[in-house]
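Trainee: Got a predicted structure plus its sequence, pasted below:
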Amino acid sequence: MSLLMEESYRGFLNYVGGHEMTILHEDGLYRHVRFGRPGSCGWFQLVTWPGYLSITGDFESFTFARIPDMFEFFKERDGYINPGYWAEKLVAQGTKIEAVSAEKFTSAVVHDFWERRDDSIGENAALFRAIREDLLDQAGHGFERHALDEFRHYLDDGTKFTFEDWWEWDLNDWSIHYLRACHAIVWGINKYQAAVAEKAAVAA
């Protein structure tokens, strides 16, 4: 599991530690299951109908379509998600599934600086200080591309250092909203199926 997915999972667990499950509707493949309560931090609900699953709540809204019982499609162990494959099954989304990765952004900026650095140690130090303050310290705030476009630093000889062709850089990764929604789906289905199994065991 990537570092981003590990961090998204830990963050997700912090939201749902005290969540209670409420089954609002259950009729075969027609389900409406809520976790937490509207207004509480990190609440969400899962709604299924034949061929579809929709998640709404604090982790944004996403609707997937694949097989008749979508609870079976997402049935995985806690902590494991497959965002790339699942993204292919999206039919509706309330927000973007990708965003600039702070890790990729930092790596690309540092690599570009390193490839183009000057022979002067003092010049390099001043330039990298400006890069750190104006770019690297902004990583993860959502304005990385704008910061790259606006960055200007004048060297001692009067030449201007800017980042060229940065729009060709691969800076994106999965958005935190999408990853947490994926974790919520798997976690919620596991809770639901455990409750159904327990109910069946008691009835037997």
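Mentor: It's in.
Trainee: For the rest of this, base every contact and every neighbour count on C-alpha atoms.
Mentor: Will do.
Trainee: Spatially nearest residue to Asp149, not counting backbone neighbours?
Mentor: Excluding the flanking residues, the one nearest Asp149 by C-alpha to C-alpha, 6 or more residues apart in numbering is Phe163, at 7.3 Å.
Trainee: what about the one you found, distance to His153?
Mentor: Going from Phe163 to His153 by C-alpha to C-alpha, to the nearest Å gives 10 Å.
Trainee: in the helix ranked longest in the chain, what counts as buried?
Mentor: Counting by DSSP state H, the longest helix found in the chain is helix 176-203. Neighbour-count burial for helix 176-203 flags 176-192 (criterion: 16 or more other C-alpha atoms under 10 Å).
Trainee: what do you get for stretch 20-33?
Mentor: Those would be 21, 29, 31-33, for stretch 20-33 by 16+ other C-alpha under 10 Å.
Trainee: Format those as CSV; extra columns: secondary structure.
Mentor: Converted to CSV, the buried residues of stretch 20-33 look like this (DSSP: H, G, I helix; E, B strand; the rest coil):
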residue, secondary structure
Met21, strand
Leu29, coil
Arg31, strand
His32, strand
Val33, strand
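Trainee: And the furthest pair within those residues?
Mentor: Greatest spatial distance in these: Met21 and Leu29, 17.8 Å, computed using C-alpha to C-alpha.
Trainee: put this beside the first:
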Amino acid sequence: MSMTDTVKPENPYARTYADFLAQTREHVLVVLQDEGLYRHIRVQAPGTRMWSWDVTTWPGHLATSGDIADGYMFTREPDMVGFFTSAGKSESYYSDGAPGIDFRYWAEKLCGGRSREVKQYDADLFLRLVREHLEESEVLGTEAQEFHERQLTLLKRLHELRGLDPDAQAALFEAHWTAESTKASYRPPSTLYSAVRDEDNKTASRSALAGLWCTDGLTDEQLEELIAEHDWHELADLDVPRQSPAERREEILEEARWHADSESEAHKWLADHEDAVGSDTWEWDLRDWDIHFLFTCYCIDLAVRLYRGHAAAKAQPSAA
């Protein structure tokens, strides 16, 4: 690849497009009527109507019917073949050679306001949006996981320099996590005793954290090593969660999978988990293009390309 070449994006509907290509590789154009804007063309494999479709046009309209792409009608411009030649489309846009069709734009041209009908709830889309949001989260995202792993690497080196065996290291972590859990779960009523208990929990938490990050017994050289090689000032003296951000993400995703059966259930789960996925999920569109509509768009694209090739050849002067 030369420096001037651009990397084409992956087709989000690559599987559907691959299926379409596999089923239509032997298809040819059959022109049944061709009188100005009044056209009736068919695309089929020779000798069979399986996976075939018809395209019919008249001024301002294009309709599809057949074994696939059945029952759609579009309206926009007087010559709809001309419209679908380039409007909302880029040739060979994706890495698999698929055209870059703006399905939303084409759906808006459906007659009868059917643009909403050609999308349906997609559980995979719901889960993908949840995953992407979690991976970008400041607390649970990939950067948070990287920070967590760097903390563990630093603590491992710190404890090695202190001469702690695995059991002693594990005890420090357990003391820290237990103190944090106790502090987080305590909900004091408004009494003096409870206020004292709450402060005791906070003191215990600070003490356990200090024990985890303690540098007693380290030489100046060893401490300088930690500072220089492990970003001590950025990582040290901070909480280290028992559950890593990556583990927490997978736990939330697994819970989301149990609520992915329907669009209403998915939206309810999102609303109930604003602490993890944010408060703007009501704007998420959990619907994706129906496979029949995707096939219809690919059918129109192929039919138009074949027809234009036919028209261009017809317009060529015959050899003398």
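Mentor: Looks like it came in fine. All figures in this text were calculated on a predicted structure; none of them were measured in a lab.
Trainee: which residue is nearest the middle of the first structure?
Mentor: Central residue of the first structure (C-alpha atoms, centre = their mean): Ile176, 2.3 Å from the mean position.
Trainee: Now do the contacts for the alignment partner in the second structure of that one.
Mentor: Taking TM-score structural alignment, Ile176 of the first structure has Ile291 as its aligned residue in the second structure. By C-alpha atoms under 8 Å, 6 or more residues apart in numbering, the residues touching Ile291 of the second structure are Thr16.
Trainee: same deal with the one 4 residues further on?
Mentor: If a contact means C-alpha under 8 Å, 6+ apart, then Phe295 of the second structure has 16-17, 20, 68-69 as its contacts.
Trainee: again, only using 10 Å
Mentor: Counting by C-alpha atoms under 10 Å, 6 or more residues apart in numbering, Phe295 of the second structure touches 16-17, 19-20, 68-70, 301.
Trainee: got the residues you listed as JSON lines, with secondary structure and distance to Ala171 of the second structure columns?
Mentor: Output for the contacts of Phe295 of the second structure, formatted as JSON lines (DSSP: H, G, I helix; E, B strand; the rest coil; distance: C-alpha to C-alpha, whole Å):
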{"residue": "Thr16", "secondary structure": "helix", "distance to Ala171 of the second structure": "54"}
{"residue": "Tyr17", "secondary structure": "helix", "distance to Ala171 of the second structure": "56"}
{"residue": "Asp19", "secondary structure": "helix", "distance to Ala171 of the second structure": "57"}
{"residue": "Phe20", "secondary structure": "helix", "distance to Ala171 of the second structure": "60"}
{"residue": "Ile68", "secondary structure": "coil", "distance to Ala171 of the second structure": "65"}
{"residue": "Ala69", "secondary structure": "coil", "distance to Ala171 of the second structure": "65"}
{"residue": "Asp70", "secondary structure": "coil", "distance to Ala171 of the second structure": "67"}
{"residue": "Asp301", "secondary structure": "helix", "distance to Ala171 of the second structure": "66"}
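Trainee: can these go into a markdown table with extra columns for distance to His176 of the second structure?
Mentor: Formatted as a markdown table, the contacts of Phe295 of the second structure follow (distance: C-alpha to C-alpha, whole Å):
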| residue | distance to His176 of the second structure |
| --- | --- |
| Thr16 | 51 |
| Tyr17 | 53 |
| Asp19 | 55 |
| Phe20 | 57 |
| Ile68 | 63 |
| Ala69 | 62 |
| Asp70 | 64 |
| Asp301 | 62 |
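Trainee: Point me to the helix or strand that includes Tyr149 of the second structure.
Mentor: Careful, residue 149 of the second structure is Glu and not Tyr. Element membership for Glu149 of the second structure (DSSP states H and E) is helix 142-161.
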